[in-house]
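1. please find the sequence and the predicted model below.
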Amino acid sequence: MKSSDTPLTTLPLYRLAHSRSGDKGNISNISVIAYKPEYFPLLEAQLTEAALLDWFAYRKPSRVQRYLIESIHALNFVLHDVLDGGVNDALNLDTHGKALSFHLLDFPISLESRLAKDVPDIST
């Protein structure tokens, strides 16, 4: 556990990881892959099922399942009932789960400020 006086910085997830997604019916599958192995513990600690239920609350998932894939420093999330019934049932334009992975990449990740200095700024 970190000391409460350790300076923290918050970065968007996309600075630490990339994502892939897919969908089947009313289920979205999102994988988050850390750019570096040392980022994986941060992602594992902060990207919990409860955190994703909250982050995607506007889509009203009925549940989130999380799977750790430590060998490749990745997490896989299965979000149930987030696609308005799926591609064939929904009336909205984006019934695929791909946009959800982009939304997840904005998730705020807290890390020690000294570690954040080594995270590349990929926006430039």
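-> Cool, got the structure.
2. please make it C-alpha for all contacts and neighbour counts, starting now.
-> Fine.
3. quick one: the helices in this structure, in order.
-> 40-46, 49-55, 98-104, 113-116 (DSSP state H).
4. so what's the gap between the first one and the chain middle?
-> Once both centres are worked out by C-alpha atoms, centre = their mean, to the nearest Å, helix 40-46 turns out to sit 10 Å from its chain's centre.
5. in that helix, which residues are buried?
-> With burial defined by 16 or more other C-alpha atoms under 10 Å, the residues of helix 40-46 counted as buried are 40, 43-44.
6. check it against this one:
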Amino acid sequence: MAIVKLKDIAQSRSGDKGNIVNIGVFASNQAIYEEFLAKLTPDRVKEHFSGLVEGEVIRYEVPNIFGLNFVCKEALDGGGSSSTRLDNLGKCFGSNMLRLELEIDDHLLKDIKN
């Protein structure tokens, strides 16, 4: 088993509307997607964004593109015009998500192209 950052095995895109952040995570292949289904849970994502995401995290599965979509509520301290945060937009959440670490079987990593 290896500890890897999502940036090494996935891509991400994020955005916001009001006080909600939407984060898409896309696995590099089916086997990695299966690992994400098991290990990249809403609780794990909320834990990763501890102190930023105060509300519910909902996960939607998009298997035809090996994707997961996380909707994070109460994630922007009230939203763009209400927040006193330096960065009050959800665009940075995608790159921050890619810093999350997961334990992945070594044999699944051999087919990953960096």
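-> The structure has been received and is ready for your questions. Note that the structure is a prediction, hence the values are computed from the model and not measured.
7. before we move on, the earlier item: do you know which of the helices of structure 1 lies nearest Ser28 of structure 1?
-> helix 98-104 (8.0 Å; C-alpha to C-alpha).
8. average offset between the closest one and structure 2?
-> Compared with structure 2 after the fit, helix 98-104 of structure 1 shows a mean deviation of 1.1 Å (mean C-alpha distance after the TM-score superposition for structure 1).
9. what range in structure 2 does that helix sit on?
-> Following TM-score structural alignment, the partner segment of helix 98-104 of structure 1 in structure 2 covers residues 91-97.
10. list the buried residues for that stretch?
-> Here stretch 91-97 of structure 2 shows 91-95, 97 as buried, counting by 16+ other C-alpha under 10 Å.
11. now swap in stretch 78-86 of structure 1 and tell me
-> 78-84, 86.
12. farthest pair in those?
-> Val78 and Asp84 (15.2 Å).
13. and the end-to-end length of stretch 94-113 of structure 2?
-> With C-alpha to C-alpha, to the nearest Å as the measure, stretch 94-113 of structure 2 spans 20 Å from end to end.
14. again with stretch 76-94 of structure 1
-> End-to-end for stretch 76-94 of structure 1, by C-alpha to C-alpha: 21 Å.
15. who touches the closest residue to Lys60 of structure 1 other than its chain neighbours in this structure?
-> Spatial nearest neighbour of Lys60 of structure 1, excluding adjacent residues (C-alpha to C-alpha, 6 or more residues apart in numbering): Val82 at 6.2 Å. Applying C-alpha atoms under 8 Å, 6 or more residues apart in numbering to Val82 of structure 1 gives the contacts 26-28, 59-62.
16. how far away is whichever residue in structure 2 pairs up with Val82 of structure 1 from Glu103 of structure 2?
-> Residue mapping for Val82 of structure 1 onto structure 2 gives Ala75, with TM-score structural alignment as the criterion. From Ala75 of structure 2 over to Glu103 of structure 2 the distance is 26 Å, taken as C-alpha to C-alpha.
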